[in-house]
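> Okay, structure incoming, though there's no sequence with it:
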């Protein structure tokens, strides 16, 4: 979002996030404690991290925007960026909904069923994503858009928009199929992501050092070593959140060895 984003008919800007950080970092306690300088002043060749995006476009950042706007510290026009953060935070929550989150108060982290509010959220997000476009960051308002050279199509309508639209459509189709043919009453989209698989292969790469093309023997050895040494656990600095699939895999392997 280094360019300005036209979101729901308003202009959301990256500079708004920087201004929020500069204001919030001077206060104690902070309204958005997870928002750091690294989030808003991205290094030129920094690593791509999913959690960096989720911490930036989060409910706490939206709440901080709302608080500072209401007290008059930040101008009212920053509300567009606040809405941008809130909407994407809700979208992240819908696709991370899980039965394990029942104890949490976040509405969109609960499993999806036929009568839940998630579908209304997805319908609104689909409409907003289809209208989303990016413009030159020098534009201070939509009235100035014609004064600047239009961005290339790949930057104006980036690929991630189609990716989100595909995910929303796929989730709706999957829910209809599971409920109509397999008697599912609810689904947990978090169980559909590949975090568990990514964490697992990350551990296998660690066991094989610099060998990026292990054969079957090396893969089997690395897998056994990871299980025996209880290394099937997520890392604090990993790109994915912790998952329970690897724990179940470890327990299964331990029971298999003990029963021999």
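Perfect, thanks for sending it. Here the structure is a predicted model, which is why all the values come from computation and not from measurement.
> all contacts plus neighbour counts: C-alpha atoms, from now on.
OK.
> and residue 50, how many neighbours?
Using other CA atoms under 10 Å, residue 50 is surrounded by 12 other residues.
> mind listing the helices for the protein?
Taking DSSP state H to define them, one finds helices in the chain at 14-24, 37-40, 50-56, 59-70, 79-94, 118-131, 153-156, 159-181, 195-207, 216-228, 245-258.
> Identify the residues contacting the fifth one?
The set of residues external to helix 79-94 that reach it, using CA atoms under 8 Å, 6 or more residues apart in numbering, is 7, 10-13, 16-17, 54, 56-59, 61-63, 65-66, 69, 108-110, 118, 121-122, 125, 189.
> rerun that using 6 Å as the cut-off
10, 12, 57, 58, 59, 62, 65, 108, 109 (CA atoms under 6 Å, 6 or more residues apart in numbering).
> same question, the fourth one
Surrounding helix 59-70, the residues in contact under the criterion CA under 6 Å, 6+ apart are 31, 32, 74, 75, 76, 82, 85, 86.
> For that helix, buried residues please.
59, 60, 61, 62, 63, 64, 65, 66, 68, 69 (16 or more other CA atoms under 10 Å).
> Okay, one more to line up with it:
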């Protein structure tokens, strides 16, 4: 895999494009390869007297590591299901979410605080762990609001005492809601995400810079605590920190290049996952193509795929990317600023 990544970076660089980031999931194979690249880069930085950081260098290109945010947020949720989150002396519990969800289920009519939640979002044995939307609907601003509202009462409708950690859990949920927003912004307009200032593109005056610094401090102090009371820092927390620092360095890089807007939404693995979704969907449903089939499907999609599509069943959002080349480019000739057809 290390050799393949190196070849890809060299191939991209040879086109005149400048690779600046490497997006990946948290798989063990990727982690091992990244560790090898980081050790080589750190050795080179020390010998050169340069400042060390989490970035890697491949064939003269400095690449900032960005772990796919949907994978990161699912990693946090999956650990939270069976462990408490400890921040300082404050404890957050998944059971708080379950309690408030159950209370909300007893609400009659249209007055529910959490109408979009169901058992597949909250209940341990029923959660669809691969669905990103199920994860972010729980770790959301609305759920944090519901927990804070419930914390104002001493007992629920059945006379049971309300958990004393509701406000802590609400704060933790709100942190990850904002964190996920901050790495998913693309628009510069307020009208698309009212009240969600971090769900926008990064600019010199945007709130991202202050929030990211604060988030790094909180994540460094955050621990997961299992049922036996043992504390641990799970990989997803460490990789969130790596991703935030990478975005900070990328902003500095773009700013130096006089690029005034950075859209974090485009730093993820959605494009490749959408492509794999098209491969699997091709010729009815081919979930496990061999190399020969994959190569032929790739060639077909290279032509027909100029008409890009996104299936709602894909486990990622439409990447909204436009191809550099379009099919009509093959049949048009640019001459004197005018387009002439053959």
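Perfect, I can see it now. Worth saying up front: this structure is predicted, and the values here are computed from it rather than measured.
> tell me the most buried of the helices of structure 1?
Mean neighbour count (mean count of other CA atoms under 10 Å) peaks for helix 79-94 among the helices of structure 1, with a mean of 21.
> Find me the equivalent region of it in structure 2.
Aligned by TM-score structural alignment, helix 79-94 of structure 1 corresponds to residues 167-182 of structure 2.
> now that stretch: how far from the chain's centre is it?
The chain centre lies 14 Å from the centre of stretch 167-182 of structure 2; the measure is CA atoms, centre = their mean, to the nearest Å.
> Then stretch 114-123 of structure 2?
21 Å.
> One more: stretch 218-226 of structure 2?
Taking CA atoms, centre = their mean, the mean C-alpha location of stretch 218-226 of structure 2 is offset from the chain mean by 19 Å.
> In structure 1, which residues correspond to that stretch?
Against structure 1, stretch 218-226 of structure 2 falls on residues 128-136 (TM-score structural alignment).
> Between the two ends of that stretch, how far is it?
19 Å (CA to CA, to the nearest Å).
> which residues are contacting that stretch?
Here stretch 128-136 of structure 1 makes contact (CA under 6 Å, 6+ apart) with 3, 4, 5, 6, 7, 8, 156, 157.
> picking that back up, check the mean deviation of the match of helix 79-94 of structure 1 from structure 1.
Here the mean offset of stretch 167-182 of structure 2 against structure 1 after fitting is 0.5 Å, by mean CA distance after the TM-score superposition for structure 1.
> May I see the contacts of helix 79-94 of structure 1 arranged in a markdown table, with distance to residue 174 of structure 1 as well?
Converted to a markdown table, the contacts of helix 79-94 of structure 1 look like this (distance: CA to CA, whole Å):
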| residue | distance to residue 174 of structure 1 |
| --- | --- |
| 10 | 33 |
| 12 | 33 |
| 57 | 27 |
| 58 | 27 |
| 59 | 28 |
| 62 | 31 |
| 65 | 36 |
| 108 | 18 |
| 109 | 18 |
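> What's the match for residue 99 of structure 2 in structure 1?
Aligned partner of residue 99 of structure 2 by TM-score structural alignment: residue 19.
> Okay, its match and residue 96 of structure 1: tell me how far apart.
29 Å.
> Repeat that for residue 39 of structure 1.
22 Å.
> likewise residue 31 of structure 1?
Applying CA to CA to residue 31 of structure 1 and residue 96 of structure 1 gives a distance of 24 Å.
> Check residue 163 of structure 1 too.
From residue 163 of structure 1 to residue 96 of structure 1 the distance is 16 Å (CA to CA).
> ditto for residue 122 of structure 1
Applying CA to CA, one obtains 13 Å for the distance of residue 122 of structure 1 from residue 96 of structure 1.
> cool, and residue 251 of structure 1?
Using CA to CA, one obtains 25 Å as the distance from residue 251 of structure 1 to residue 96 of structure 1.
> Same question for residue 168 of structure 1.
Going from residue 168 of structure 1 to residue 96 of structure 1 by CA to CA gives 13 Å.
> Residue 157 of structure 1 too?
25 Å.
> repeat for residue 30 of structure 1
26 Å.
> between those two, who's got more neighbours?
residue 96 (19 against 14).
> count of neighbours near the closest residue to that one other than its chain neighbours?
Spatially, and ignoring its direct neighbours in sequence, residue 96 of structure 1 is nearest to residue 190 (4.3 Å; CA to CA, 6 or more residues apart in numbering). For residue 190 of structure 1, the tally of surrounding residues (other CA under 10 Å) stands at 19.
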